[in-house]
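K.L.:
just coords:
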């Protein structure tokens, strides 16, 4: 039987990450005049919708196929692509390296413009770092959910 409490926590973390990412990218598109940043909406919106629908279905019927589809959607786009890459690499690592004084050459080789901006806007960096924090919370809840499911097998 699926742990509904853990399912709800995992969905909440994944959905919060998707909403935060959308806000972050919309804000970045506006302040940096880079409308291409809005591409993330094409990932975050479907993941958000799929997570909500699959959570609802799993609460009604503990179906293994639906569960592993849900797990895949949370793991790949939400946790890996957005959380680890966007939050941890693009913001937490970049900010740590920037404020630790890494050379400009190193920073530009790891975070080349125009894809990346060096920290120059508090709200943009803050929401970016929050994606990393949300990723950590999602990782904890996700692996508790998976561990609980595997104990049943």
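P.N.:
Thanks, I have it. None of these values were measured; they are calculated from a predicted model.
K.L.:
CA atoms for contacts and neighbours, from now on please.
P.N.:
OK.
K.L.:
what about the helices in this protein?
P.N.:
In the chain, the helices defined using DSSP state H lie at 4-31, 41-60, 64-73, 94-100, 104-110, 122-152.
K.L.:
what about residue 80, how many neighbours?
P.N.:
Residue 80 sits with 17 neighbouring residues when counted by other C-alpha atoms under 10 Å.
K.L.:
quick one: contacts for it?
P.N.:
Taking C-alpha atoms under 8 Å, 6 or more residues apart in numbering as the criterion, residue 80 is in contact with no other residue.
K.L.:
take the one below as the second:
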């Protein structure tokens, strides 16, 4: 390894390797790996929760469209994981910049929007209003059948609320994007 002087105490200190490419220092590398692994795990867990919730809802309420949603969620997760891999593997190449923007738009913007609608509106707000005593007329106006069901299935509602994990996944994806920008 070529010595370039003392490493700066920043997370992504760059050190030239034998091929002339830049690599992170060992402490920056470990921290970065932890960030990537956390993002990959959180995106996977959020996807499993959401997909499982929609499969269960499709069976419990005989709504095939929920099954369709449950099938595209794994594709979304694989896409985000692929972008995370490209960003990790090719950190200092142009493909990493493209992957970083895909992580931002799919892993952060889309994931946060999906969680906001599918979890916060469709389950958290619905349950707060339902158990808070809001009239059935108002509930049915806000949550019309057959798309929505008023709380009558604890497992469905709990897995719906558990989709809050999507916000953690979005935050972790944001951290990966942010660290990529810092590195530039």
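P.N.:
That came in fine, so what should we check first? As the structure is a computational prediction, the values presented were derived from the model and not from experiment.
K.L.:
before we move on, back to that, can I get the helices of structure 1 in JSON lines with mean neighbour count?
P.N.:
Conversion of the helices of structure 1 to JSON lines gives the following (neighbours: other C-alpha atoms under 10 Å):
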{"stretch": "helix 4-31", "mean neighbour count": "20"}
{"stretch": "helix 41-60", "mean neighbour count": "16"}
{"stretch": "helix 64-73", "mean neighbour count": "16"}
{"stretch": "helix 94-100", "mean neighbour count": "14"}
{"stretch": "helix 104-110", "mean neighbour count": "12"}
{"stretch": "helix 122-152", "mean neighbour count": "18"}
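K.L.:
got those as CSV, with distance to residue 83 of structure 1 columns?
P.N.:
Putting the helices of structure 1 into CSV (distance: least, C-alpha to C-alpha, whole Å) gives the following:
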stretch, distance to residue 83 of structure 1
helix 4-31, 7
helix 41-60, 11
helix 64-73, 13
helix 94-100, 14
helix 104-110, 18
helix 122-152, 5
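K.L.:
out of the ones you listed, which comes closest to residue 86 of structure 1?
P.N.:
Residue 86 of structure 1 lies closest, by C-alpha to C-alpha, to one member of these: helix 122-152, at 7.3 Å.
K.L.:
What is the burial count for the aligned residue in structure 1 for residue 144 of structure 2?
P.N.:
Under the alignment (TM-score structural alignment), residue 144 of structure 2 maps onto residue 112 of structure 1. Other residues within reach of residue 112 of structure 1, judged by other C-alpha under 10 Å, total 13.
K.L.:
Mind telling me what residue 60 of structure 1 corresponds to in structure 2?
P.N.:
Aligning on TM-score structural alignment places residue 60 of structure 1 opposite residue 89 in structure 2.
K.L.:
so who does the nearest residue to residue 42 of structure 2 once chain neighbours are set aside touch?
P.N.:
Nearest-residue entry for residue 42 of structure 2: residue 169, 4.7 Å, with adjacent residues in sequence omitted and distances by C-alpha to C-alpha, 6 or more residues apart in numbering. Residues in contact with residue 169 of structure 2, defined by C-alpha under 8 Å, 6+ apart, are 39, 42, 43, 46, 107, 108, 111.
K.L.:
Would you mind listing the outside residues contacting stretch 106-121 of structure 1?
P.N.:
Contacts made with stretch 106-121 of structure 1 from outside it, assessed by C-alpha under 8 Å, 6+ apart, are listed as 90, 94, 95, 97, 98, 125.
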